[in-house]
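Trainee: Curious how this folds, go ahead:
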Amino acid sequence: MPTSDVLVYTRTAGYRHDSIPAGAEALVELARESGFDARSTDDPGAFTPERLGRCAAVVLLSTTGRVLTDPGRAALEAYVRAGGGLLAVHAGANAEPDWPFYGELLGTRFAGHPPLQPGRVHVEDPAHPSTAHLPAEWDWTDEWYDFTSPPREAGVHVLLRADESTYTGGTHGADHPLAWCHDKACGRFLFTALGHTSESYAAPAFRAHLAGALRWTAGR
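Mentor: All right, here's what the predicted structure looks like:
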């Protein structure tokens, strides 16, 4: 069966970001520009083996809390373990807090963030499709997510990291990953902590970051 779909999932069971509509629209546009049949939904019933079997990638866009049913979790885990692609954006770090498999994919958990403020991002992998377009140092405004443990210790491949000297409230010090990827569960997983504001999804640099992340996650 051809895997030509991208499913953008936006359900929340906790805090709901005002930027979700703009993010969903942007991700659907970017996926379609890359040749995928993309749509967004907040229906947990979309997570079935049949539906996911048509997907080149699934996106969790600022999903918070428990957003999947038990059958949906089973379908998503089977999809990833069979080689499927999963992209988690921003508060996707705060989804499914009691599901061990999702914690293994993330390699850490969301811990909190200081107030929205400008800061600087360092590109750690300038060759990855999600970062190749970025300068070595990138000034950006966002919620600078902190995590419960150092993501790098989970064996992920770090793409972007925050420069905590350029903003206040960071808790990781010199090594503060913001985006990373891996294929340890057989499928491709990529997480980016960026994307809090609606304006983010109109910014060319961030849109290119998401487009590259989608292409990599989908195996393009």
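
Trainee: From here on, just use CA atoms for contacts and neighbour counts.
Mentor: Noted.

Trainee: What helix or strand is L210 located in?
Mentor: Assigned by DSSP states H and E, L210 falls within helix 204-217.

Trainee: repeat for E104
Mentor: Per DSSP H and E: helix 100-106 holds E104.

Trainee: buried set for the next helix or strand after that helix?
Mentor: Next helix or strand after helix 100-106 toward the C-terminus (DSSP H and E): strand 110-112. Under the neighbour-count criterion of 16 or more other C-alpha atoms under 10 Å, strand 110-112 has F110 buried.

Trainee: what's strand 110-112 packed up against?
Mentor: Judged by 3 or more C-alpha pairs under 8 Å, 6 or more residues apart in numbering; DSSP states H and E, strand 110-112 is in contact with strand 146-147.

Trainee: could you say what helices and strands the strand it packs on packs with?
Mentor: The elements that strand 146-147 packs onto, with contact taken as 3+ C-alpha pairs under 8 Å, 6+ apart, are strand 110-112.

Trainee: to compare against the first, here's another:
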Amino acid sequence: MTEIKKIRILIADDHSLIRVGVASVVSMQEDMELVGEADDGHGAVDEYRRLRPDVALIDLQMPRMSGLEAIIRIRQEFPTSRLIVLTTYAGDVQALQALKAGAAGYLLKSTLRHELLNVIRGVHEGGFHVPPEIANDIGMNAVREMLTDRELEVLLAVSRGLPNKGVARELGITEETVKAHVKSIFAKLGVADRTEAVTVAARRGIIDLTPGSGPKL
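Mentor: Okay, the predicted model is just below:
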């Protein structure tokens, strides 16, 4: 009887429950085996280098080094690596960044039970996977310009509740210039007010509203 060649999998996620869950699901598959785990970006790179897995699942938000940076480093060293982003974030900008960095798949943790195994097998065979709703957002927003560095600064200041005068003071520009940037931001994001701008930008992954975080572009 021919022995089944197993897909060797590495998972990098700072949440132990996710790692345990993936390990449990993978352990029940005849054609898969979990060969390693990491709880931060540095560990992901080190373990990939040591184990050379067939497929690596990498969380975007991890301590010490982000999943995006880990993907970039792994792809630089191992151009043929097959990497799948594992994340809670459905933002199309983050997905696009990960895909540009070399990820072959983008998997939302909320869909793990339904899609994990099929996505692993598909990516291992050379395919790509992006959730339809994120792919649609990427396509819908591709024609819109990305925000400039200054617009990102303005948007981040706005997200902290600063009025135009406060934004102008913080960035060392005039209030009229701030108004012009805000108008441009509204047009690019397709929104009508400041609250909606911040909400849409956070959902798409353009800005990160977690404490101590900056723009994601």
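
Trainee: Just give the TM-score of the two.
Mentor: The TM-score (TM-score structural alignment, normalised by the length of structure 2) is 0.40; 117 aligned residues with a C-alpha RMSD of 4.1 Å.

Trainee: hang on, the earlier thing: go through the helix holding E104 of structure 1 and flag the buried ones.
Mentor: Within helix 100-106 of structure 1, the residues that count as buried by 16+ other C-alpha under 10 Å are 102-103, 105-106.

Trainee: Stretch 67-76 of structure 2 now?
Mentor: 67-75.

Trainee: Looking at the residues you listed, spot the one nearest I138 of structure 2.
Mentor: For those, the minimum distance to I138 of structure 2 (C-alpha to C-alpha) is 17.7 Å, reached by L68.

Trainee: Hmm, L96 and the closest one touching each other?
Mentor: No. Contact criterion C-alpha atoms under 8 Å: L68 of structure 2 and L96 do not qualify, at 10.9 Å.

Trainee: part of a helix, is G23 of structure 1?
Mentor: Yes. Assessed by DSSP: H, G, I helix; E, B strand; the rest coil, G23 of structure 1 belongs to a helix.

Trainee: and it, how many neighbours?
Mentor: 27 (other C-alpha atoms under 10 Å).

Trainee: cool, the one 10 residues further on as well?
Mentor: The tally of other residues near E33 of structure 1 (other C-alpha under 10 Å) stands at 12.

Trainee: for the one 5 residues further on, same thing?
Mentor: Each residue near A38 of structure 1 was counted by other C-alpha under 10 Å, and the total is 22.

Trainee: Now it. Nearest residue, chain neighbours left out?
Mentor: In space, and not counting its chain neighbours, A38 of structure 1 is closest to V6: 4.6 Å by C-alpha to C-alpha, 6 or more residues apart in numbering.

Trainee: what about that neighbour, how many neighbours?
Mentor: Residues near V6 of structure 1, counting by other C-alpha under 10 Å, number 27.

Trainee: Would you agree it is in contact with E33?
Mentor: No. Contact between V6 of structure 1 and E33 fails when scored by C-alpha under 8 Å: they sit 11.7 Å apart.

Trainee: Within the helices and strands, which one has the nearest residue to S159 of structure 2 once chain neighbours are set aside?
Mentor: Leaving out its chain neighbours, the residue that sits closest to S159 of structure 2 by C-alpha to C-alpha, 6+ apart is V198, at 5.8 Å. Take DSSP H and E as the rule and V198 of structure 2 turns out to sit in helix 194-204.

Trainee: List the contacts of stretch 165-176 of structure 2.
Mentor: Residues outside stretch 165-176 of structure 2 that contact it (C-alpha atoms under 8 Å, 6 or more residues apart in numbering): 153-154, 157-158, 164, 177-178.

Trainee: Rebuild the residues you listed as a markdown table, extending it with neighbour count, distance to L189 of structure 2 and secondary structure.
Mentor: Formatted as a markdown table, these follow (neighbours: other C-alpha atoms under 10 Å; distance: C-alpha to C-alpha, whole Å; DSSP: H, G, I helix; E, B strand; the rest coil):
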| residue | neighbour count | distance to L189 of structure 2 | secondary structure |
| --- | --- | --- | --- |
| E153 | 19 | 15 | helix |
| V154 | 22 | 14 | helix |
| A157 | 18 | 16 | helix |
| V158 | 19 | 14 | helix |
| N164 | 19 | 18 | helix |
| T177 | 12 | 18 | helix |
| V178 | 23 | 16 | helix |
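
Trainee: can these go into a markdown table with extra columns for distance to M140 of structure 2?
Mentor: As requested, those are exported to a markdown table (distance: C-alpha to C-alpha, whole Å):
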| residue | distance to M140 of structure 2 |
| --- | --- |
| E153 | 24 |
| V154 | 24 |
| A157 | 26 |
| V158 | 25 |
| N164 | 30 |
| T177 | 29 |
| V178 | 27 |
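
Trainee: For I185 of structure 2, state which of these is nearest.
Mentor: Relative to I185 of structure 2, and with distances defined as C-alpha to C-alpha, the nearest of the contacts of stretch 165-176 of structure 2 is V154, at 9.0 Å.

Trainee: The closest one touches K179, doesn't it?
Mentor: No. Assessed by C-alpha under 8 Å, V154 of structure 2 is found out of contact with K179, at 9.6 Å.

Trainee: quick revisit: so the helix or strand the residue nearest to A38 of structure 1 falls within versus helix 204-217, what angle?
Mentor: In this structure, V6 of structure 1 is located in strand 5-9 according to DSSP H and E. Put simply, strand 5-9 of structure 1 runs at 120 degrees to helix 204-217, going by axes from the mean of the first three to the mean of the last three C-alpha atoms, to 10 degrees.

Trainee: Against which helices or strands is strand 5-9 of structure 1 packed?
Mentor: The contact analysis (3+ C-alpha pairs under 8 Å, 6+ apart) places strand 5-9 of structure 1 against helix 20-33, strand 37-41, strand 55-61.

Trainee: just the angle between it and strand 55-61, please?
Mentor: Orientation check (the same axes, to 10 degrees): strand 5-9 of structure 1 against strand 55-61 gives 20 degrees.
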